[in-house]
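*Asks:* Show me how the following folds:
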Amino acid sequence: MHASTTNACAGLTASIPVPKRGTRGLPPRGTARALTPLAGYRYVSCMQHAWPLEPGDAAFADLPLLERLRRLVTSGVYAPGALMPEVALAQEFKVSRTPIREALKQLETEGLVEIRPRVGTFVRIPTRREIVELFQLKVSLEGLAANLLARRGPAAELKTLARNLAESEEAARSHQTEEYARLVHEFHWTIVLGADNAKLAEHYERLMNQLAYHRIVLQTIERPGRLVASTGEHRAVLEAILQKDPIGAEFAMRGHIEASSLAALAPAETQADALSGSATQGGPA
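*Replies:* Got it, this is the predicted structure:
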């Protein structure tokens, strides 16, 4: 486990891997393009959130059934619009269909799946308006988190962020998109946890689940200029935090996420122009 994870999570480190593809109930590799980069990732539960790390842990089976199903959606194992078959899931997790059905109902209340009577349960595809609204919340929550962290005294998270930025710059130079996506998650979650506000982290986790942000990161960082732009914005945020400038840190974070949201929401035919134009403004948040 990364030392930075231990620092930021203060010992709350129950690791969670994504199950291997090709097992019962899970779509095979190649079912959706967005799934491929997630293969072999593991996740760590820290203040109830998913943090992408390295391959290797084997604690997925120890999670409650509801959380395991939630991770299959938010991690991208089941892509937007994909069918989540009750029978196959019951076989995969060695339970009856009743607890699977109840868990899927809960995921529907969270906005993650859509249950169509007599048809099946599908991963919900959020509307453009919903994505805009979620990004608006993300701007506010992460801006506040950066503000609060800048107000704190010496914190272990600052070393984590400095190390993360150095690794991000290297990943950007060598165009290691999978590694960079992991570092994006670590950077933002470190700031949220470093704010030392449990309610903020709780609301942020639910927001990130609904946004399924990992898929957005993977899509945007493939665009020309996105890795370099994102790293520059991360550096501006960290510099303001290190200077103990709460307002500057909040504004830097807000600007970064707003630029990212514009790129993520740009129509396919104009995304390349939007992303290159935002190279001086931001990158994947």
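*Asks:* make it CA atoms for all contacts and neighbour counts henceforth
*Replies:* Fine.
*Asks:* State the distance from the residue nearest to Ile131 when sequence neighbours are not counted to Ala150.
*Replies:* Spatial nearest neighbour of Ile131, chain neighbours left out: Leu211 (6.7 Å); criterion: CA to CA, 6 or more residues apart in numbering. As judged by CA to CA, to the nearest Å, Leu211 and Ala150 stand 26 Å apart.
*Asks:* structure for this one too, so we can compare:
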Amino acid sequence: MTSNPLTPAESTDLRQIVYNKIRDAIIMGIIKPGEKLSETELAQTLAVSRTPIREAIRQLAQTGIVRLVPRKGAFVTLPTEKDVNDLYEVRIALETIAVKRICKKGPKEELLRFREYFASVDHSTDPNAFLLQDTAFHSFLRNSCDNRFLNQFLMETYDLIQLYRHYSIKGVDLKESSMEHVRLIDAILEKDEERAIRLLQNHLEGARDALLAFLKDALPASEAD
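*Replies:* The predicted structure is shown next:
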């Protein structure tokens, strides 16, 4: 995993840097789901005033990563089962469009590099290393679709999904998940759009189910429902 982003912020574009640092800390699981964000503590940690912290928290609330509770403060979002189902419904629809476009003109060298990695994964692979490659691959699909609006919408759904992947990945068979990636890449390379879409949808439905299983086991019934 990369180094802790919660280090003093040094940049002329302070607001964006502070936003990125807090966002990355949440995505990486350093600030955990359900945890309260303390403006004072974050300002001290990042060596900035509370103003850019407050602005970053408001911006994060707009993306859905943070939830603002009146008179209580800001908390990292805890999803419900409906949230997960709704989020994956959107993700599957958008990534399906991305894969359809990539099948027509996907960058071959990049696809082959991902294929080589996923084909090498076994049960001894570090889950965090796998997660980084999985994230990179799906980001590649998003970035390669040549549609800036689709790219933006998918990027926002990825941020929310990544909140919980560090936890739900524990229940995933990395070897099987990697072979799903390999089969998907092969279908894209062969420009078999119908097969690629089917494989992508099955893969994402499995990821959704793993996340739902994690939430069911990890959260109180009142929060998971």
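*Asks:* and Leu211 and Ala150 of the first structure? which has more neighbours close in?
*Replies:* Looking at Leu211 of the first structure and Ala150 with other CA atoms under 10 Å, you find the greater number of neighbours at Ala150, namely 29 against 23.
*Asks:* sec struct for the alignment partner in the second structure of that one, please.
*Replies:* Residue correspondence to the second structure (TM-score structural alignment): Ala150 of the first structure is matched to Cys103. Going by DSSP: H, G, I helix; E, B strand; the rest coil, the secondary structure assigned to Cys103 of the second structure is helix.
*Asks:* my guess is Cys103 of the second structure meets Ile197, correct?
*Replies:* No. Under the contact definition of CA atoms under 8 Å, Cys103 of the second structure does not touch Ile197, with a separation of 9.6 Å.
*Asks:* Tell me the counterpart of the residue nearest to Ile131 of the first structure in the second structure.
*Replies:* By TM-score structural alignment, Leu211 of the first structure lines up with Ile161.
*Asks:* Which helix or strand contains its match?
*Replies:* Here Ile161 of the second structure sits within helix 148-168, counting by DSSP states H and E.
*Asks:* buried ones in that helix?
*Replies:* Buried positions in helix 148-168 of the second structure, judged by neighbour count with 16 or more other CA atoms under 10 Å: 150-151, 154-155, 157-165, 168.
*Asks:* Show the contacting residues for the residue positioned nearest the centre of the second structure.
*Replies:* By CA atoms, centre = their mean, the mean C-alpha position of the second structure lies nearest to Gln162, the distance being 2.8 Å. With contacts defined as CA atoms under 8 Å, 6 or more residues apart in numbering, Gln162 of the second structure is in contact with 27-28.
*Asks:* same question, the one 5 residues further on
*Replies:* In this structure, Tyr167 of the second structure makes contact with Phe214, judged by CA under 8 Å, 6+ apart.
*Asks:* picking that back up, next, find the distance separating the residue nearest to Ile131 of the first structure from Arg151 of the first structure.
*Replies:* The spacing between Leu211 of the first structure and Arg151 of the first structure, counted by CA to CA, is 28 Å.
*Asks:* contacting residues around the most far-flung residue of the second structure relative to its centre?
*Replies:* With CA atoms, centre = their mean as the measure, the second structure has its most outlying C-alpha, relative to the mean C-alpha position, at Arg71: 29.4 Å. Residues in contact with Arg71 of the second structure (CA under 8 Å, 6+ apart): none are found.
*Asks:* Kindly report the same for the one 5 residues further on.
*Replies:* Under the criterion of CA under 8 Å, 6+ apart, the contact partners of Val76 of the second structure comprise 26, 31-37, 65-67.
*Asks:* which non-adjacent residue is nearest the aligned residue in the first structure for it?
*Replies:* Per TM-score structural alignment, the equivalent position to Val76 of the second structure in the first structure is Val123. Closest residue to Val123 of the first structure apart from its sequence neighbours, by CA to CA, 6+ apart: Val113 at 4.3 Å.
*Asks:* Just give me the match in the second structure for that neighbour.
*Replies:* When the second structure is aligned by TM-score structural alignment, the residue opposite Val113 of the first structure is Val66.
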